[in-house]
Each structure stands twice: as C-alpha cells, then as structure tokens.
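K.L.:
I'll drop the sequence and a predicted model, then ask my questions.
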Amino acid sequence: MTDMVAYETHGAVAVLRLQNPPVNALSQAVRQALMQGMDRAEADPGVRAVLIVGDGRAFIAGADIKEFGKPPREPHLPDLCDRIEASPLLVVASMHGVSLGGGLEVALSAHYRIAQPEARIGLPEVHLGLIPGAGGTQRLPRLTGAKAAVEVITSGRHVPADEAARLGIIDRVEAGDPQAVGLACAQALLASGAARRPVSEMPAPAPIDWDATYAKVLKKGRGQLSPAQAVRAVQASAELPFADGLAAERRIFQELMATDQRQGMIHAFFSERAVSNLSELASVAPRAVEAVGVIGGGTMGAGIATSALLAGLSVVLVERGQTAAEAARARIAGNLDGALNRGKLTQERHDALLGQALEVVTDYAALADVDLVIEAVFEDMAVKTAVFAELDAVCKPGAVLATNTSYLDIGEIAAQTSRPSDVIGLHFFSPAHVMKLLEVVVPDQTVPDVVATGFALGKRMGKVAVRSGVCDGFIGNRIMRAYRTAADHMVLDGATPFEIDAALTDFGFAMGPFAVSDLAGLDIAWAMRKRLAPTRDPRERVGRYPDTLCEAGEFGRKTGKGFYLYDAGSVEPNPEVMELVMAERAERGITPRGFSPEEIQRRYMAAMVNEAAKIVGEGIARRPLDVDMVLLFGYGFPRYHGGPLKWADLQGVDTVLADIETYAREDDFFWQPAPLLRQLAAEGRCFDDLNKAPQT
C-alpha cells in the first residue's frame, strides 16, 4: 500500500481510507492504491467486506486537476470502478463532504452507500464540456430512473444528502464519524446476511421521450453539446446491456474530449481560478474590512449593499434625503427577501441583517468609522468628485475609498482627495448581489495593500475579481463599445437589429446586443454617446437612430418600448426602429445588403477580439484570461467558447486577423488591427501563450 490509501481491518471488514489531502482527488497514485487495497482485502481470508472512506474534508472531490491535459495513466478510473463493483466482497462507501464526478462514480461502484447529513454528491463533468466517463451515466439511472438521472447529470449540480437518499442514490443518511458510521453499516449488513448489490446488475431504467429530452436540454444549454450528449448516454443505459452502455458512454466521452467546447470550458475552469491570483499581491496583506459604506441607494448601490451584508459585513448606506433613504432600504429588503425565499438565508439572519447590520442615513458623518466606502452615484464626473471631497473630509485615515464608475477616469476622481493612494475602482455589475464579476480598477497612484483589499473584498463577496487598468470603460465596457459598434454598423449597412440578436443567441449568448440594451436602458448608452461626442473623430460612423429613440422617451424595458415592444409579458420587434434605420440609410446614401448569421457572428467576434487584443497589448488587462473572465462573468459570453480570446485561439489568430483585414477594406478607421494581434499571427503564437508567461 502507499500513503494515499491506508489499510486496516476491523474484524471481517477491511477499511480503505483515502489520504490525499485536502479533498482526496483521484490522482493516479490514489487509483493505484485503491486497486491494491481491493487486491489485499480479497486475499485476506478473514475479510468479508470492504469499507471505502475518506480522510479530511471530503470522500472524493473528483479528478485530480493536476492531471488535466496530460496523457491518462493506468489504472484508468473506469477500470477501477469496474474492479470495485466486481469484487466478491461486500463493498460499502461512507461519504462525507463532497463526492463529485469520479468520486461519485467510485461510490456508485460500491454495493451500498451511506452518507453524512451535510454530504453533497454530483456529476459536474458537463461544466468541463464532458460527460461522466466511468459509468456514471449507466449506474445512476439504474438507481434514480432516467428522468432524475438526466436532471442531475445535465445540470451538474450538487445534490444534498437527503435529496440523494430520496432519489435512491444513497441508502442511508447518518451523522457521526464517517469511518465509524460506515464500519457499523458494513458490520450490520454482514450480520444480516445481506448480499452484494452491484448497480450494474439492477434493471435498466424505463425509457422516456429521448428525442424531446435531448432537444430540450440542447436548447437550455444554448448550444452546449455535453449536456445534450449526456442524454444520449443515459439513453444507452435504458436501451443497451450494461457493458454496451459503458462502451457507448466511453465513445461519447472521447468524442467530447476532442471538441473545441471542451477546450473552451477547461480554459474557463482554470482561468476562473487563476484570474484573482496576482503575483504582485503574493506577499501583500489587505487592510481589515468589517464595516462598509455605500453612497447611493439606487439599483446598483442597493445591490452592492446587499452583497456586502450577505458577506457578513456591516453597511452604512448614505442617501440624499429621507424619502430616498427609505426607498433604498426597501430595495435592500426586497433583495434580502429574494434570498430568503430561495433558501439562501434563514429568517433569523434576514432579520438581523436588516435590523442590525444595515444602517441607512442621510449624513456623511455616519461614515466616520467605516473601513471601506463604495460610491455608486450617477455617472457624472462632477457628481462623483463632489462625493469624494465629502468622503475625504469624513472618512478615517486608512479607509479605502472606492468608486463604482463604469467609464470615468478614476485618477481624476482620486485627485479630488488628499489621499489618492487610498482610492480604487470597484466596478460591480448589476444586479450587484447576483452578478459575479468585479472589475478591480487600479490607478497608477493606488498602493498595493489597497489593491489587495479590493481583491479580498471580492473574494469575501463571492465575486470573480479581475484587475483592470484605467481607460474609458476599463476592460468590459470598452470591449462592449467595440462589438456594439460593429453591430450598429451592420444595421446601417443592411442587417436588422433582430437578425443580429438572433444570430448571436444562436452563437450561445443568452441575449443579443439590442435586447441587452433594452434591458440596461437605452438612456445609458445615449448619455455615453453625448459625453464622447465633443471628442469624436469625424471618421467614426455613429448611427443616429438610437438617439432618435431616446429623444422620444423610448428607453427599452423600463418604458415598455425600445428596440422591442414589451407588453404583458410578450416581446415583439418595434416596427418604428426599422423605419428610423431605413430613413437614415437613405439620408446617408447607403444601399443595404444582406448579412448571413455566420457573417454577423464573425464580424461581432472580430470586433470583440480586436479590442480585447488592444487592451492586453496596452496593459489594461495583464493577461488574455483576464479579458475572457470579464466577458464570461459580466457580459454573458458563452462559457463553452472559453472567452473571446480563447475563441480566437481556437479559430486561429491568423484567421481572425484575416477577417479584420478584409473588413478594413470597407472601413479602415474602425477595423484597425491590434498590434498584438499582428504580432501573434506573425510569430505563429496564440493568446494562451501569454497566459503562460510569468507575470510582471
């Protein structure tokens, strides 16, 4: 045996205790040790049962991520699972913490399963663009039935122990030391003369409407292949003998391994974990933050305050007057009510947050003792600088002063204070208590421990925090302006906003750019266009039709009319939009042409990639993966494409550059290839090469 799996006997029960901290990931060494443990138990004439249990925080949390992307080494997990299930001994799995992916597949290979009340199980492989590949799609349906198995596998969710017991996955839920509880279970089974109970020998699940289920899952996944293919694997469990079903599962698994989607989702998986790990902060301690101030209680400010409360922080929210203060408190209460109704909060904690942790005031003096304050007022430089002058006067020395600005120069805001080194941008995304992205925007004068504090706050709030330099729009909104401009140009040249939205939802976005604009409010982009108008280059093509909509008071969903009409739950294209577009085309002398869905997608993505490459080249984003995470978590970019720069790598950087150079023949002002894009193409490199370079 190795140190990875301890072996001991208790009467007729051999205990195999996994010891691969912290979560017993199924490395090659663990798989090998489990094989050896089974061999040893079967060779012992006094052993009649085997108990598999884990040390530490979990039974088995899944595959060892250190082995991702490397050639698989024997023993392979499917072989281990088959080996466990085929044992002539009675095998029990005692589960605590999480049993995910291969961990659950090992447990399903046991003949009986017992779990702690707080245990959770799941098969999350779809989140990596795969399906379970060690019998999960064949064994689980024999326990739960096909419908429940499809839901568990295609969602990839964590299933609580009590629900898993109701579904038939777990035989018993019992609190106590996992080894002691499991040992008692195994001994009781032996005493009762219980037989081995291999899942593979259980009846196949009853069929369901496979084609309808496949179509439904594919639609829900907006084109992601792995959940839909998981339906086909479960179908094999119902229609084929077990061994043939395993072969079908393995074939589908291998086919998915070869897809771009799998590469995109693996990239997203690792990038999400890497994005907040900055070498510049490795030895920098953040400032202590327990009390937070929020300026402004509108939708954004209330969301930020809610997020802070849910993170266990006390909040002082400042509004301009009593009426506004009461409205802000009501918004926060509504957000917390939603968390309560979803089971995220107990009634006791809900009441404590509103009654004790939250204070809504109208006087800046109440911020005297907060550790960090976040300004979330109207996007206007004069308004924001006035707020920061107030904060500079009342906040204690060492308090971090943060702005939630979406576009404005944070250095200019910081200059209004006597402590610019304590000022930082914390750009939340609405609704701030739901959206996971946080752009930590760092002006040149901000000191490292303030940057570290921004990232620590993001982690405490459960955000994906991404470092950005200062420029107009930072990472996300600057890129959004570019791809939205590409969409606007296509409308002027012959596409309709509705064709563009449809093409991009086909690509995998939840909504197209015009539907998103309606959701955000057309007045927001209108204000930005007016702000930029005085410095706009005369060569820039800017459509006037969106301004005409706004001048008529049509701001999208909040007014019931924008690019679309919103009436009693129905959504229809607004016919007035194309009237305005066609009039502008005629005025500009544009002869419209058609755009295929593929051309719409390629132009939109080329604009996104090109601007992203400029941002990385300028150092606004330190790494391509930073851009990818911003677009994934803030802008609805399809996760299975990995992010715009991963998508570019998969297409080929030279291919994307060729597209941009083709478009530049029509408009060489907008379609100016990023120098970094040219450099990578010339050197035969890709964006991911930059992710692997040492951070500076």
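P.N.:
Done, it's in.

K.L.:
switch to C-alpha atoms for all contacts and neighbour counts from now on
P.N.:
Fine.

K.L.:
in the longest helix along the chain, what's buried?
P.N.:
In the chain, taking DSSP state H as the definition, the longest helix is helix 597-618. By 16 or more other CA atoms under 10 Å, the buried positions in helix 597-618 come out as 597, 600-617.

K.L.:
Next: stretch 449-458.
P.N.:
449, 450, 451, 452, 453, 454, 455, 456, 457, 458.

K.L.:
Quick check: closest non-adjacent residue to the fourth one.
P.N.:
Counting by CA to CA, 6 or more residues apart in numbering, residue 286 is the residue found nearest to residue 452 once chain neighbours are left out, at 4.8 Å.

K.L.:
Tally up the residues packed near that neighbour, please.
P.N.:
Look at residue 286: counted by other CA atoms under 10 Å, it has 17 neighbours.

K.L.:
Now do the contacts for it.
P.N.:
By CA atoms under 8 Å, 6 or more residues apart in numbering, residue 286 lies in contact with 449, 450, 451, 452, 453, 456.

K.L.:
what would the residues you listed look like in CSV with secondary structure and distance to residue 475?
P.N.:
CSV is the format used below for the contacts of residue 286 (DSSP: H, G, I helix; E, B strand; the rest coil; distance: CA to CA, whole Å):
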residue, secondary structure, distance to residue 475
449, helix, 22
450, helix, 20
451, helix, 17
452, helix, 19
453, helix, 20
456, helix, 20
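
K.L.:
between these, which is closest to residue 425?
P.N.:
Nearest to residue 425 among the contacts of residue 286 is residue 451, at 9.3 Å by CA to CA.

K.L.:
give the contact list for the closest one.
P.N.:
So residue 451 contacts 286, 424, 440, 442 (CA under 8 Å, 6+ apart).

K.L.:
Check the gap between it and residue 339 for me.
P.N.:
Using CA to CA, to the nearest Å, residue 451 is found at 30 Å from residue 339.

K.L.:
Kindly report the same for residue 455.
P.N.:
Taken as CA to CA, the span from residue 455 to residue 339 is 24 Å.

K.L.:
another one to put next to it:
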Amino acid sequence: MSATYEVENRTAVITLNNPPVNGLSHATRAGIVDGLKMAMADKIVNSVVITGAGHAFSGGADVREFNTPKSFAEPTLHMVIAALEDAQKPVVAAVHSTAMGGGLELALACHYRVATAGAQIAMPEVKLGIVPGAGGTQRLPRLVGVETALNMIVSGNSVLSEDLAGTRLFDQMIEGDLMAGAIAFADKVADVRPLPKVRDIKIDCPNYETFFQQARITVSVQSANFPAPEKCVDCVAASVSMKFEDGMKVERENFLALLQTTESKALRHAFFGERAAGKIPDVPDDTPKRPIKSAAIIGAGTMGGGIAMNFANAGIPVMLVEMKPEALDKGLAAIRKNYENTLKKGKLTQQKFDERVGLIRGTLSYDDIKNADIVIEAVFEEMGVKEKVFRKLDEVMKPGAILSSNTSSLDLNKIADFTKRPQDVIGLHFFSPANVMKLVEIVRGEKTANDVLATTMALLKKIKKTGVVSGVCDGFIGNRMLDMYTRQAAFLLEEGCLPEQVDKAIEKYGFAMGPFRMGDLAGVDVSWAIRKRRIAERPDMEYSKIGDLLYEKGRYGQKNGGGWYDYKPGDRTPIPSLLVSEMIINHSKDIGVERRKISDQEIVERLIYALVNEAAYLLEEGIAQRASDVDIVYLTGYGFPRHRGGPMFYADTVGLSNVVVAMGKYALGRHGGFWKPAPLLAKLAAEGKTFN
C-alpha cells in the first residue's frame, strides 16, 4: 500500500507509505484521493490528518516514475491538491523530517499544517531547471512572505521548520508525539468554518515592483547559464500582482516551457546520472557490507589530510600515518587550520570543530592502524612507492580490512598483486581538494570482491561523495579522457592559438578553468612526468613538444611563479606571458607549421569532441559502465559546465552524426589520425542513436 487509511476517534489518518521518501507516485496519489473520499463519506469522521510513514512527510515526485506514463496518470498532483483544498472537512498536514517539492505543495493545499522541529522544508525544483509546478510559487509567498518564499524557491535550498515557525506556514509546532498532537489539533478545528484556504490569503508587499526589479538583477547575475531562477522570480511576482488563478497559469506556462529547455534536460540528466552511478549491475543491492567503524590514511600531505577530513566529518575516527614527525605535524596543522577557517566563517560550531579535530590522530607506526576497517594509501604517484606501502599493509592489517589506493592512473591490478589478498584491494581516486570535491573514482580490480565494492560505495555515500565505478586502465575514466583533451589543446598552440585564447574559449563555453590555467594549478612538472611515462609505454602516441619546452625553462606553474602564464607573488591571477608566446610561435616555425587564425568554435569542438571520442572507447572496453557515468565524472570532478550536462549528453544534444562530421573535417588537418571515430561513436551516429 502506498497510502494507508485508518480512523482514530473521529479523525481519519491518511499515511503516505512509499519508501524511502514517500514520493508521490501514481499509487500514492490515488491512495490520498481514495482516503479523502472515505473520510468525506464517513459521518463519524470530522477531520483528516495527512502524514508520512518512516523518515519523511514527502520528498515530492517519485523519481522512479519520471518519464513514464504513470507520472501523468490521473489523479495527477494537481487533482490531488484540488481534492484537498475542496474537502468539506478540515485537512491537517502533519509534517516531519522532510517536506520538499510536490510534498510541500501537498501540505500547502491542506487547510492547516502542524510540524515537528528539525524538518527540512524546501522547493528544490530550480535545481532541476524548472519552477515548482503545483502551486508552490503562488501559495508559499502567501504563508511565509514574499522575500522568504522567493529566497527558498530561487535557491532550492532547505529551511528548518523551526525557522519558519513564526510564519503562517505552520499553525502549530508540535513537541513530543507528532500524531497525538496533530490529531488533537484536528479535533480542535473540526467545527471551524469556513475552512481556510491558502489561495484566499492577501499578500502584503508594498513597493513590490522595485523589490522584484532588484531581485531580477541579482538573480540574472548569479544564474547566467540557467533560465529557471529568473522564471522563479516571474512566478513569485505573479503571486503578488495577479489573482491566484492567473498566477497559477503563469506558473504552469513557465513549468512546461522550462521542461523543454536543454538546461533543464541537462540538470535532470545529472540528477538521474548520479543515482545511476551508485548502481553496479553485477553487485546486487543486498550484497553484505563490511562494517567501517575506523579508517587509516597513509600520507598526511594535502590529499591525505583532505581524505581524513571526510571521515571525521562523517563521525568516523581516522588515523594519519607518516614516516617523519615534521611531515605528520605539518599535515595535522593544515587540517586544524582548515577547520579553523570554517569555524571563523560560521559554517561550523565550536562543538563540531572539537569533535572533528578530535577524531583525527597521527602516528609514525603502521602497528597503530592494524585494526582499522579501511586504509587509503595517498602517497607519491610512483609504482615503487606504492609497492612498499601495500606490502607493509598486507603484513600488518587485520583480515577483512579494505586496502585502497588513491592512485590517479597506475595499474591497480599490479598494486593488488603486491598483497596476498587482492580481493580486498580497490582504488579510491579522490580529487583535490579531497575535503571539497565530490567525485571519487572507484577503481575495480580484476580480483576486487563484490562486498568490497558494495562497502566502498555505501561508505562514499556516508561521507557525502559521488562514487563512479571504473575499470583498470591508464588514467581510469577521467584522466584518460583528460589526456586527449590536453593533447588537443597543445596541438592548437602549434597551429595558431596562444594559451589565453584556448582558455578563454573553453571558459566561455562554461568550464570553470581552461586547460592551461588548470595545468599551472596542477603543475607543469607533474604533467611532464605523466607525459614521459605515457610516451615510454605508448610510443605510438603523438604529443606536442611545447609542454616539454616549458618544463625545460623551469616554469612549473603557480608553484614557482611561472608556467603557461606569469604570476605575481601571492597572487594566482594568470597574466599572459610574452616569453611563452614567443616560445610557442618559434616552435611552430621550428616544426614547419604556418600559424593560422583559429575560431573559438573550433577550439571548443576539438577539446570537447576529444573527450567524447575517448569516452566512447572507454564504454566499448567496459572501463565505464554507462555514458551517464562519464558525464558524472566530468561534472563533479573536472569542472564541466553543469548546464551542458556532461560531454556525452552534450554530444547527444549536438547530434552524434554532427560530431562525426566535425571530426572528419579536423581529420584533414595536422595529426589527422587523432580524429578516427571510436567504433561505438561511428555506429551510434550511423544509426541516428544517442549515448544516453
């Protein structure tokens, strides 16, 4: 049953029961309407209470029914809301835990609302590129005020129920048992007539034209690539300037129009992609999981410290291992400073600060971590160093402990073979800064056990990371694709671009940072070392020599004040370098290339299609499970513009046949062999199909 019905004294209780968040599925919606009909027909019943079972009032639409006929089947949410509002007996929403989106709109349609403290109240639709579609933009301002409603709807962020207790949203805050309090409240208002309707409330908003004019300016600046936030402002403005029914029409028109935008489709793709990434086809949901009550990190550098903070933030004790006391002290001091900065900004309480700092301890001895449930190696990216660490871990760690490597590119199968328990070895490639970046590539070795996979996926959810499974190859999903992207960026320099033109073009497209700014941040010396290793392993791979020339000049990036750009001391602002420009132009002459003017469109296509083509190979090889996984890797780990939906979604929107045609054009130029379409890409393009 998705909604249950029972009568307590003279109050009918309708309980949404559709785990995990009581999504408003077709069956749930039908259950609400059926329960209302029974309550209205029962002469004994004088009031109705609606609540949610488990840990939510309602999280809104049931995502499992998105894009299926059930999502549009009657009774629709609009019909349910009309039935609630028109009920002839008072209906009380008993809100607890979570009331979001359509779930909150359901509560707004009730005659009364009561709530417990701590409930998360939100209209998060803007995060899917749409506006609330069932009256939220019209009813919420009537209850909490225009400014508060606008902030909630435009941001999509949740607000605690107690912070809204002084508004008309809640008629009573219940202490103690919610249902006992809700039923008592319902009995108290059972005979009150007329029944109050939110739609009848008059909004008091003097000088609203000036208010909304300023709001539009602010929102347009903050949401340049997304149309939904500005449409949210339009809808809330309609609640003030129009009659209720006319405002509802404005909301509906904007909702339907936004559904068709590429930006909304991209955000919805990302929403479902993140959920799909957590599913491993051959690892059932009920796979037993190993308990993770403590963790250890090998290496207290920037990466190791950041990883440790994730565990402490989730309440899991963690031990940092270093070889030298000064390195350990430096690492622990950096962690403490990070937490102190968060404390100063008011984003952390003193109690939480003390708890988190207290959960992280340091040691110089492997013996101190032997009972940890998981250990993550975060040492220098060199196989000999990894071998020493994993042989030692194999020797000291308890049976059943998960041994994981934070390697960004090395062969995990080889690392696993340094141990006598390769089934317990897995890759957990965190991204820097590890305490901030959401992405973790979960690298599945040939012998990695299913329960190790299931455990690490669940652990990443607990520490609020997005895990994406990758097979074993050089660079896994993200960095293997990035290698093609940076190769193509360097070829563009040879042919006529300068670093600032390439970076500006791709940043205008929406990337947070262009390839050369990114290279200076990561370190020119780091990319040089990776390139040298790859050239040795793959002599058939063509690389531009420009990066080597930069390295030979001792320009390593931000770390020493000059890379692809110049930098002033203490300032990370990139300044185009005359020395680098001359070096690039001279190199073009040396290799006999006549430089030409290159358009921003060509820059973007060559960089993005390089990613797309390599990803198609990854899908064919089974390194990536699904195209949406590739998109999630790039959206959460590489600064790919969210409104574009990821490289594979973007290629789908352009049309794969158009991608192949563009690649054919570039194949006529230098390094033409680079542009041979992956068989999967060529096949899908020929059949008129898409990746997703």
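P.N.:
Great, that's in hand. Only a predicted model underlies this, so the values are computations on that prediction, with no experimental measurement involved.

K.L.:
rewinding a little: where does the residue nearest to residue 452 of the first structure sit, in terms of helix or strand?
P.N.:
Applying DSSP states H and E as the criterion places residue 286 of the first structure outside every helix and strand.

K.L.:
Tell me how many other residues surround residue 3 of the second structure.
P.N.:
The number of residues packed near residue 3 of the second structure is 25, by other CA under 10 Å.

K.L.:
Then residue 429 of the first structure?
P.N.:
Burial of residue 429 of the first structure is recorded as 21 neighbouring residues (other CA under 10 Å).

K.L.:
again with residue 540 of the second structure
P.N.:
By other CA under 10 Å, the residues close to residue 540 of the second structure number 9.

K.L.:
With residue 570 of the first structure instead?
P.N.:
When neighbours are defined as other CA under 10 Å, residue 570 of the first structure has 8 of them.

K.L.:
got it, and the one 4 residues further on?
P.N.:
By the other CA under 10 Å criterion, the neighbourhood of residue 574 of the first structure contains 15 residues.

K.L.:
just checking, residue 666 of the second structure touches residue 675?
P.N.:
Yes: with contact defined as CA atoms under 8 Å, residue 666 of the second structure counts as touching residue 675 (6.8 Å).

K.L.:
which residues does residue 328 of the second structure contact?
P.N.:
Counting by CA under 8 Å, 6+ apart, residue 328 of the second structure touches 300, 320, 321, 322, 362, 363, 364.

K.L.:
run the last query once more with 10 Å
P.N.:
Residue 328 of the second structure sits next to 299, 300, 301, 305, 320, 321, 322, 334, 361, 362, 363, 364 when contact means CA atoms under 10 Å, 6 or more residues apart in numbering.

K.L.:
In the first structure, what residue corresponds to the second one?
P.N.:
Matched to the first structure by TM-score structural alignment, residue 300 of the second structure sits across from residue 297.

K.L.:
how far away is the residue nearest to its match when sequence neighbours are not counted from residue 523 of the first structure?
P.N.:
Leaving aside its sequence neighbours, residue 297 of the first structure sits nearest to residue 328 (CA to CA, 6+ apart; 4.6 Å). Distance from residue 328 of the first structure to residue 523 of the first structure, counting by CA to CA: 22 Å.

K.L.:
And these two? Which one has more around it.
P.N.:
Per other CA under 10 Å, whichever of residue 328 of the first structure and residue 523 has more neighbours is residue 328, with 24 against 20.

K.L.:
wait, doesn't that one sit right on residue 298?
P.N.:
Yes: applying CA atoms under 10 Å as the test, residue 328 of the first structure and residue 298 come out as touching, 6.3 Å apart.

K.L.:
Pull up the overlap in contacts between the two.
P.N.:
Listed as contacting both residue 328 of the first structure and residue 298 by CA under 10 Å, 6+ apart are residue 319.

K.L.:
For residue 369 of the first structure, which residues are in contact?
P.N.:
291, 292, 293, 316, 394, 395, 396, 397, 399.

K.L.:
with those in mind, which one is nearest to residue 9 of the first structure?
P.N.:
Taking CA to CA as the measure, residue 9 of the first structure lies nearest residue 291 of the contacts of residue 369 of the first structure, at 53.1 Å.

K.L.:
ok, now how distant is the closest one from residue 449 of the first structure?
P.N.:
17 Å.

K.L.:
cool, and residue 592 of the first structure?
P.N.:
Between residue 592 of the first structure and residue 449 of the first structure the computed distance is 54 Å (CA to CA).

K.L.:
And stretch 487-495 of the first structure, how far out from the chain middle?
P.N.:
Here stretch 487-495 of the first structure is found 31 Å from its chain centre; the criterion is CA atoms, centre = their mean, to the nearest Å.

K.L.:
quick check: it aligns to which part of the second structure?
P.N.:
Under TM-score structural alignment, stretch 487-495 of the first structure corresponds to residues 489-497 of the second structure.

K.L.:
Count the neighbours of residue 282 of the second structure for me.
P.N.:
If you count neighbours by other CA under 10 Å, residue 282 of the second structure ends up with 7.

K.L.:
so what corresponds to it in the first structure?
P.N.:
Aligned partner of residue 282 of the second structure by TM-score structural alignment: residue 280.

K.L.:
so is its match in a helix, a strand, or just coil?
P.N.:
Following DSSP: H, G, I helix; E, B strand; the rest coil, the label given to residue 280 of the first structure is helix.

K.L.:
For the aligned partner of residue 172 of the second structure in the first structure, which non-adjacent residue is closest in space?
P.N.:
Under the alignment (TM-score structural alignment), residue 172 of the second structure pairs with residue 172 in the first structure. Once flanking residues are discounted, residue 172 of the first structure sits nearest to residue 114: 4.8 Å by CA to CA, 6+ apart.

K.L.:
swap in residue 326 of the first structure?
P.N.:
Of all residues not flanking residue 326 of the first structure in the chain, residue 360 sits nearest, at 7.9 Å (CA to CA, 6+ apart).

K.L.:
Correct me if wrong, but that neighbour is in a strand.
P.N.:
Yes: according to three-state DSSP, the state of residue 360 of the first structure is that of a strand.

K.L.:
Thought residue 314 was touching it, still the case?
P.N.:
No: using CA under 10 Å, residue 360 of the first structure is not in contact with residue 314; the gap is 11.2 Å.

K.L.:
got any residues that touch both of the two?
P.N.:
Common neighbours of residue 360 of the first structure and residue 314 (criterion: CA under 10 Å, 6+ apart): residue 293.

K.L.:
Let me know how buried the alignment partner in the second structure of the residue nearest to residue 326 of the first structure is, in neighbour terms.
P.N.:
Correspondence of residue 360 of the first structure to the second structure, assessed by TM-score structural alignment: residue 362. Neighbour count of residue 362 of the second structure, defined by other CA under 10 Å: 19.
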